[in-house]
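Colleague: coordinates only, no sequence provided:
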């Protein structure tokens, strides 16, 4: 499946190399370096509208939250077919008002991924000599692949990578020191831009985070946990894996584009779709509520620690304190179980009501069709 996307990517790369070398008579090495850079720029520019659509969809979700929350408070506990129908109709009306499509945020990411994989796979095949095996890759002929493998960047062959054996360095006519002098600065830039883009994304996420959504909070915290691992993974891959100079050039160009694109699209987004007062108030209120809950939970833990410590100083009270703490924990567990059961029962009742509402809609539609048919006869 991924190999199929190598063809359109290779067509773009072939075009740029032909334009640079055939039309503008650029030398072999600069032509291939320019082709790789322009290939990344072309693909990213092509999918930029999809990225904008993803940004816009996420922004609309933030803007709609206060209205959707109000609808949830009004109809969320209604278990009648009429109430469920009004609930869904009110949500659809808000979506229609803001021209929101719930699927618009998913498709852009799914459509972008094959192009990224095709781009990465093509450069890896072309840059590592044993991967090409003298065959054509996509729309690139064997001669063009060989020409690419003979190109260099600042005097270092594009297929060269740091972890090659001495025999491989000798075969490409370069040395480890020469490869390091070019690869390490590019790897450092790729690590910096990737990490910075990830941190910037987290800052944007925090500014509009749905604090009362447990799943959203967990994802946000999880991404912060992997932020320190990202530079380690990329650095280890660049130093110990098959990451040729050509792929480092791809990483550098792609992450630089991402940084510039994020700055431009985010600045445009906040102007085209600014948050209204209700949306800002909703974010602030949900954040303060969440922080208050965290402070309460921490204070409860500190209180229990203090009581345990006090009981250790007065051993005669230790059994009573233990029973008291156990009762508190048991009560909290019971309340959580009851809350979970209530939510589950509410979801079951609303599901049954939704089925009944759909059944009534189908029956009414069938009756209208029958009436229309009888009138025609």
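Modeller: Received the coordinates, thanks. Every value quoted in this text rests on a predicted model; they were computed, and no experiment measured them.

Colleague: switch to C-alpha atoms for all contacts and neighbour counts from now on
Modeller: Fine.

Colleague: for the chain, longest helix please?
Modeller: Secondary structure of the chain per DSSP state H: the longest helix is helix 318-376.

Colleague: what about that one, distance to the chain center?
Modeller: When distances are taken as Cα atoms, centre = their mean, to the nearest Å, helix 318-376 is centred 32 Å away from the chain's centroid.

Colleague: counting by contacts, list what it packs against.
Modeller: Applying 3 or more Cα pairs under 8 Å, 6 or more residues apart in numbering; DSSP states H and E, one finds that helix 318-376 makes contact with helix 81-97, helix 277-313.

Colleague: compute the inter-axis angle for the helix or strand harbouring residue 56 and helix 81-97.
Modeller: Per DSSP states H and E: residue 56 is located in helix 28-75. Relative orientation of helix 28-75 and helix 81-97, computed by axes from the mean of the first three to the mean of the last three Cα atoms, to 10 degrees: 140 degrees.

Colleague: circling back: out of the helices and strands packed on helix 318-376, deepest packed?
Modeller: helix 81-97 (a mean of 16; mean count of other Cα atoms under 10 Å).

Colleague: what are the buried residues along stretch 367-377?
Modeller: Using 16 or more other Cα atoms under 10 Å as the test for burial, stretch 367-377 gives no buried residues.

Colleague: which positions in the strand or helix carrying residue 115 come out as buried?
Modeller: Using DSSP H and E, residue 115 sits within helix 107-127. Using 16+ other Cα under 10 Å as the test for burial, helix 107-127 gives 108, 112, 114-116, 118-127.

Colleague: just checking, what packs against that helix?
Modeller: Looks like helix 107-127 contacts helix 6-17, helix 28-75, helix 129-132, helix 142-149, helix 245-272 (3+ Cα pairs under 8 Å, 6+ apart).

Colleague: distance from the chain centre to the shortest one, please.
Modeller: Going by Cα atoms, centre = their mean, the spacing between the C-alpha centre of helix 129-132 and its chain's C-alpha centre is 32 Å.

Colleague: tell me the buried residues in that helix?
Modeller: In helix 129-132, counting by 16+ other Cα under 10 Å, buried: residue 132.

Colleague: and the fourth one, by the same measure?
Modeller: Neighbour-count burial for helix 142-149, with 16+ other Cα under 10 Å as criterion, is recorded at 142, 144, 145, 146, 148, 149.

Colleague: wait, what's in contact with the third one?
Modeller: Right, residue 145. Shown in contact with residue 145 (Cα atoms under 8 Å, 6 or more residues apart in numbering): 126, 132, 134, 136, 137.

Colleague: of these, closest to residue 85?
Modeller: Proximity of those to residue 85 (Cα to Cα) peaks at residue 137, which lies at 55.1 Å.

Colleague: what about the most centrally placed residue in the chain, distance to residue 48?
Modeller: Central residue of the chain (Cα atoms, centre = their mean): residue 109, 7.7 Å from the mean position. According to Cα to Cα, to the nearest Å, residue 109 stands 11 Å off from residue 48.

Colleague: give me the secondary structure label for residue 160.
Modeller: Recorded secondary structure, residue 160: coil (DSSP: H, G, I helix; E, B strand; the rest coil).

Colleague: what is the neighbour count of the closest residue to it other than its chain neighbours?
Modeller: Computed as Cα to Cα, 6 or more residues apart in numbering, the closest residue to residue 160 that is not its neighbour in sequence is residue 244, at 5.1 Å. When counting by other Cα atoms under 10 Å, one arrives at 25 neighbours for residue 244.

Colleague: here comes the other one, which I'd like you to weigh against the first:
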């Protein structure tokens, strides 16, 4: 019980931040003529939340780019380390190699987890959005609000939909009354596939830019590569328990990340050719 209460207390500020941003965009969109109870008004409010969070993460992204640059400069030293332990497959040698590799990362001020940093920072906001949207239906029945959302706004969100799919619908839990079952399945699966593919492509692009083939052959980096590839699968599989509104958030943020990485790679390629 103590652990759950502590987690709830920790997440409460994030829930308020998420709901305040969403309500702010919703009221702004309603003020310019969009229907307050329309699903697209709430969808754009969720996308607005993504834009705010990703804009706030730009300094983190710049640090990530610097870490990637340091990782590329580290490649010759990693190759020497690999040559040093070439052919040594015993446990002590593998441990020694991993320790020297971590010391090398520390010395150069980088680490292979830098690619995951923006995503990890978003996790509390993502969980907060999940908690807010998951509590919508219950709050609507109990005449309550959720975070900064008034009861009226909670009811509006609970009854809103896009393409016939309620924003509060969860693929695993079935479709709420009035919703289109086919729309919920098609929209959910489409977004799950899109967000998983986008995240996988981004991780692959980052690994290709920062690590040479020789460095990727080390046991330590094979483990890191597995982690980077498993994360998108985990989030993809978890999509079946996410409300449509949460899937909109995660799909949008992953597409932002993909576009951002394409821009960086294209700019780096242009500078290299120049």
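Modeller: Thanks, I have the structure now. Predicted, not measured: the structure shown is a model, and the values here were computed from it.

Colleague: quick one on the thing from earlier: for the buried residues of helix 142-149 of the first structure, give me TSV that also has distance to residue 100 of the first structure.
Modeller: As requested, the buried residues of helix 142-149 of the first structure are exported to TSV (distance: Cα to Cα, whole Å):
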residue	distance to residue 100 of the first structure
142	48
144	46
145	46
146	49
148	46
149	48
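
Colleague: which contacts among the contacts of residue 145 of the first structure does the second structure share?
Modeller: Among the contacts of residue 145 of the first structure, the ones whose aligned partners also touch in the second structure (both residues aligned by TM-score structural alignment, their matches' Cα atoms under 8 Å) are 132, 136, 137.

Colleague: between these, which is nearest residue 286 of the first structure?
Modeller: Closest approach to residue 286 of the first structure among those (Cα to Cα): residue 137, at 53.0 Å.

Colleague: and for the aligned residue in the second structure for the closest one, the neighbour number?
Modeller: Superposed on the second structure with TM-score structural alignment, residue 137 of the first structure falls opposite residue 146. Neighbours of residue 146 of the second structure under the rule other Cα under 10 Å: 20.

Colleague: before we move on, what about residue 26 of the second structure?
Modeller: Residues contacting residue 26 of the second structure under the criterion other Cα under 10 Å number 23.

Colleague: and what of residue 106 of the second structure?
Modeller: Other residues close to residue 106 of the second structure by other Cα under 10 Å number 11.

Colleague: could you grab the helix/strand/coil label for it?
Modeller: helix.

Colleague: tell me the contacts of residue 219 of the second structure?
Modeller: Residue 219 of the second structure makes contact with residue 94, according to Cα under 8 Å, 6+ apart.

Colleague: which position in the second structure pairs with the residue nearest to residue 160 of the first structure?
Modeller: In the second structure, the residue matched to residue 244 of the first structure (TM-score structural alignment) is residue 243.

Colleague: run the angle between the helix holding residue 56 of the first structure and helix 277-313 for me.
Modeller: Taking the same axes, to 10 degrees, one finds that helix 28-75 of the first structure is oriented at 80 degrees with respect to helix 277-313.

Colleague: how far is helix 28-75 of the first structure from where the chain is centred?
Modeller: Mean C-alpha position of helix 28-75 of the first structure versus that of the full chain (Cα atoms, centre = their mean) differs by 10 Å.

Colleague: then stretch 129-145 of the second structure?
Modeller: Distance of stretch 129-145 of the second structure from the chain centroid (Cα atoms, centre = their mean) equals 23 Å.

Colleague: trace residue 3 of the second structure over to the first structure, please.
Modeller: Aligned partner of residue 3 of the second structure by TM-score structural alignment: none.

Colleague: what's the neighbour count on residue 3 of the second structure?
Modeller: For residue 3 of the second structure, the count of nearby residues is 8 (other Cα under 10 Å).

Colleague: now the end-to-end length of stretch 90-110 of the first structure.
Modeller: 29 Å.

Colleague: ok, now stretch 133-149 of the first structure?
Modeller: Stretch 133-149 of the first structure has an end-to-end distance of 12 Å (Cα to Cα).

Colleague: do the same with stretch 133-145 of the second structure
Modeller: One end of stretch 133-145 of the second structure sits 11 Å from the other (Cα to Cα).

Colleague: distance of residue 64 of the first structure relative to residue 112 of the first structure?
Modeller: From residue 64 of the first structure to residue 112 of the first structure the distance is 26 Å (Cα to Cα).

Colleague: ah, wrong one, I meant residue 52 of the first structure
Modeller: Taking Cα to Cα, one finds residue 52 of the first structure at 12 Å from residue 112 of the first structure.

Colleague: hmm, back to that, which of the buried residues of helix 107-127 of the first structure sits closest to residue 369 of the first structure?
Modeller: Nearest to residue 369 of the first structure among those is residue 108, at 39.1 Å by Cα to Cα.

Colleague: check contacts around the nearest residue to that closest one once chain neighbours are set aside.
Modeller: Distance criterion Cα to Cα, 6+ apart; nearest residue to residue 108 of the first structure, sequence neighbours excluded, is residue 50 at 5.0 Å. Residues near residue 50 of the first structure by Cα under 8 Å, 6+ apart: 108, 109, 112.

Colleague: so residue 144 of the second structure is in which element?
Modeller: Per DSSP H and E, there is no helix or strand for residue 144 of the second structure.

Colleague: map residue 43 of the second structure onto the first structure.
Modeller: Using TM-score structural alignment, the equivalent of residue 43 of the second structure in the first structure is residue 33.

Colleague: sorry, wrong one. I was asking about residue 173 of the second structure.
Modeller: Aligned partner of residue 173 of the second structure by TM-score structural alignment: residue 164.

Colleague: measure its match to residue 73 of the first structure for me?
Modeller: Residue 164 of the first structure is 62 Å from residue 73 of the first structure, by Cα to Cα.

Colleague: thinking again about what came up before, verify the contact between the residue nearest to residue 160 of the first structure and residue 164 for me.
Modeller: No. If you go by Cα atoms under 8 Å, residue 244 of the first structure and residue 164 don't touch, sitting 9.6 Å apart.

Colleague: what residues are up against the equivalent of residue 19 of the first structure over in the second structure?
Modeller: Using TM-score structural alignment as the criterion, residue 19 of the first structure maps onto residue 28 of the second structure. Counting by Cα under 8 Å, 6+ apart, residue 28 of the second structure makes contact with nothing.

Colleague: distance of residue 28 of the second structure from residue 197 of the second structure?
Modeller: Separation of residue 28 of the second structure from residue 197 of the second structure (Cα to Cα): 32 Å.

Colleague: likewise residue 2 of the second structure?
Modeller: Residue 2 of the second structure sits 38 Å away from residue 197 of the second structure, going by Cα to Cα.

Colleague: again with residue 68 of the second structure
Modeller: Residue 68 of the second structure sits 22 Å away from residue 197 of the second structure, going by Cα to Cα.
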